[in-house]
Every structure is written in C-alpha cells, then in structure tokens.
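Student: I'll drop the sequence and a predicted model, then ask my questions.
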Amino acid sequence: MHLDIVTPERQLLSAEVSMVQIPGMEGDMAVMGNHAPTVTTLRPGILTVTSGEGTQEYVVTGGFAEISPEGASVLAEQAVLRSEFSPEMLSGLVTEARESLEIADPSAKAAVAQRINDFETLSARVS
C-alpha cells in the first residue's frame, strides 16, 4: 500500500509500505492494504511504518489520517523521526499544552487535559 506522511512544513514520507500503525484518538490501529475507507484523528503518539526496508517510527503530535484500500495519508500537526525527537521537544509540547489549558474555554478544558495526558504517556514511551 502507499503511505504519505505530511506536515504543514514538508512531506516526510511517500513510499510503498506493508503496514502502518497509527495512534488514533480511539486507540492504535494497524492499517494494511485493502483496509476499509476510514478517516480518524490522531493523538500524540508513535506512528510505526513497516516496509521491506524495515521499521521506522515517527513521533506525531496530532492531526488526521485518511485511509483507503490503496493506502493512507497522514496529515500530522508535527511529525519527526523518533530518533530525532528530544526530551526538550517533548518538554516544549507539554509546556504549550499546559499554557493552553489555562486559557481554554471551559468546554475545551477536558480535551486539552487529555492532550496533556497523551503527551505524558508519549514521554514514557520515548524515554
């Protein structure tokens, strides 16, 4: 199947892959060729790409994934190879999320608190 990973700044990947594991808002999902058409939001987490060349992991901070039988497109807010992701980057994301919580509309506070929790869970996975 074909996979594209795109951020607002650049295209990170455009390749033929055998599987991608996506950190969806409702939980992780494994996507392979001939997958049912789906659109899902991403939560902060690890996106794992498996191809004939091995496995690559990307840290994503959120976004969307569009899945079809032919492939998937991941539109990430931010994405970086896990090997390039630093504790400083994570600290900055957590600080930004906590600042957002302070000014968030009351109806959005639960979603922002969940995002902070997702970043803390991500911290445990990348350390």
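Tutor: Yep, it's here. As the structure is a prediction and not an experimental result, all values here were calculated from the model.
Student: hey, let's count contacts and neighbours off CA atoms from now on
Tutor: Noted.
Student: Next one: residue 48 from residue 68, what distance?
Tutor: Going from residue 48 to residue 68 by Cα to Cα, to the nearest Å gives 18 Å.
Student: Oops, could you answer that again for residue 26 instead?
Tutor: Plainly put, residue 26 is 18 Å away from residue 68 if you go by Cα to Cα.
Student: what's the neighbour count on residue 84?
Tutor: Counted with other Cα atoms under 10 Å, residues neighbouring residue 84 total 9.
Student: show me what contacts it?
Tutor: Contact analysis of residue 84 by Cα atoms under 8 Å, 6 or more residues apart in numbering lists nothing.
Student: Strands along the protein, start to end?
Tutor: Counting by DSSP state E, the chain has strands at residues 2-6, 11-16, 19-24, 27-31, 38-42, 45-51, 54-60, 63-68, 71-76, 79-81.
Student: Tell me which of these lies nearest to residue 125.
Tutor: Among those, the nearest to residue 125 by Cα to Cα is strand 45-51 (8.3 Å).
Student: okay, pairing it with this:
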Amino acid sequence: MADRIAFELVSPDRLLMSADVEAVMVPGGEGDFTVMPGHMPVISTVRPAVVDVYETWGAAPTTRIFVRGGFVDVTAERVTLLAEHATNLAEVDRADLAQQVRDAAEDITLAKTDLERANAQQVHDSLNELLSAVE
C-alpha cells in the first residue's frame, strides 16, 4: 500500500470517485501540483481546471475530472478533494456543453444587474474551461 494513495473526490451532490491510485494532479489555487504517497500535508484551494488521476504514474491519466472551485486536503496517505462542481470528462456530451456555453453567453447579455452579470460571466467562463478540457 505504500506505493498507492487514497483519493476521494466529493461534489455537493455525490461522491464522484474513491480509489487507491499512484498519483493525482491537482489544479491548486497557486498552480498545479502532483500528489503521490508520502506527500507532505497541505490544504489548498482548487481553481477551475482538470484533475488528472493516475492508476499508474508515467502512463496516461486513467480518469480526468473537471472541477469548478473547492479545496483539497492532502496527507501522506490520503487526498480529499471537495469540489463545488465536478464533471467526469468521459461523461460530457460535447454538443450539449456547446449549447450551455451559448446559453450562458446569452444570460450575460440579458443580465439586469452587475451581480447577475458577474454571476453569469463566472458560469460562462467555467463552461468555456470545461469545453476547452474536452477538446
């Protein structure tokens, strides 16, 4: 077990993943970092980007999950990522996502207040990040 680390990804509506893996690439608030067994303890914010999960380090990631905000708690034995929103890239319908991006752009133009506009812009930006990750 010393060559594996426990990884859990939790979103508000469900446990998205729980597995013992060799490494996890985390999009931290201050930059990407790779967590492997024995990593020093750290707590970090998570920026909107893709989390790459490696069953075998050095091979292609076995799972790619887009997260939109949250934080990660790392110990030598465990990585727990609590995401505001998480989407497994393998489950994304590209056409539906492209429509969501168009709808979000329309929401920006229809916003009546600065707060509504800022919230719509944040959703639009996150959806564009996800669309870029899928391509």
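Tutor: Yep, it's here. These numbers were taken from a predicted model, which means no experiment stands behind them.
Student: what's the nearest residue to residue 118 of the first structure once chain neighbours are set aside in contact with, if anything?
Tutor: Closest residue to residue 118 of the first structure apart from its sequence neighbours, by Cα to Cα, 6 or more residues apart in numbering: residue 44 at 5.8 Å. Applying Cα under 8 Å, 6+ apart to residue 44 of the first structure gives the contacts 23, 59, 60, 61, 62, 115, 118, 119, 122.
Student: So what's the gap between stretch 74-87 of the second structure and the chain middle?
Tutor: Distance of stretch 74-87 of the second structure from the chain centroid (Cα atoms, centre = their mean, to the nearest Å) equals 9 Å.
Student: what's the span of it, first residue to last?
Tutor: Its start and end residues considered, stretch 74-87 of the second structure measures 21 Å (Cα to Cα).
Student: start and end residues in the first structure for it, please.
Tutor: The aligned range for stretch 74-87 of the second structure in the first structure is 67-80, by TM-score structural alignment.
Student: May I see the buried residues of that stretch?
Tutor: Buried residues in stretch 67-80 of the first structure, counting neighbours by 16 or more other Cα atoms under 10 Å, are found at 67, 68, 71, 72, 73, 74, 75, 76, 77, 78, 79, 80.
Student: which among those residues gets closest to residue 109 of the first structure?
Tutor: residue 77 (19.7 Å).
Student: which residues touch that closest one?
Tutor: Shown here is residue 77 of the first structure, whose contacts under the criterion Cα under 8 Å, 6+ apart are 7, 8, 60, 61, 62, 63.
Student: that older thread, adding distance to residue 98 of the first structure, write the strands of the first structure out as CSV.
Tutor: Listed next are the strands of the first structure as CSV, based on distance: least, Cα to Cα, whole Å:
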stretch, distance to residue 98 of the first structure
strand 2-6, 26
strand 11-16, 28
strand 19-24, 21
strand 27-31, 23
strand 38-42, 19
strand 45-51, 18
strand 54-60, 18
strand 63-68, 19
strand 71-76, 20
strand 79-81, 20
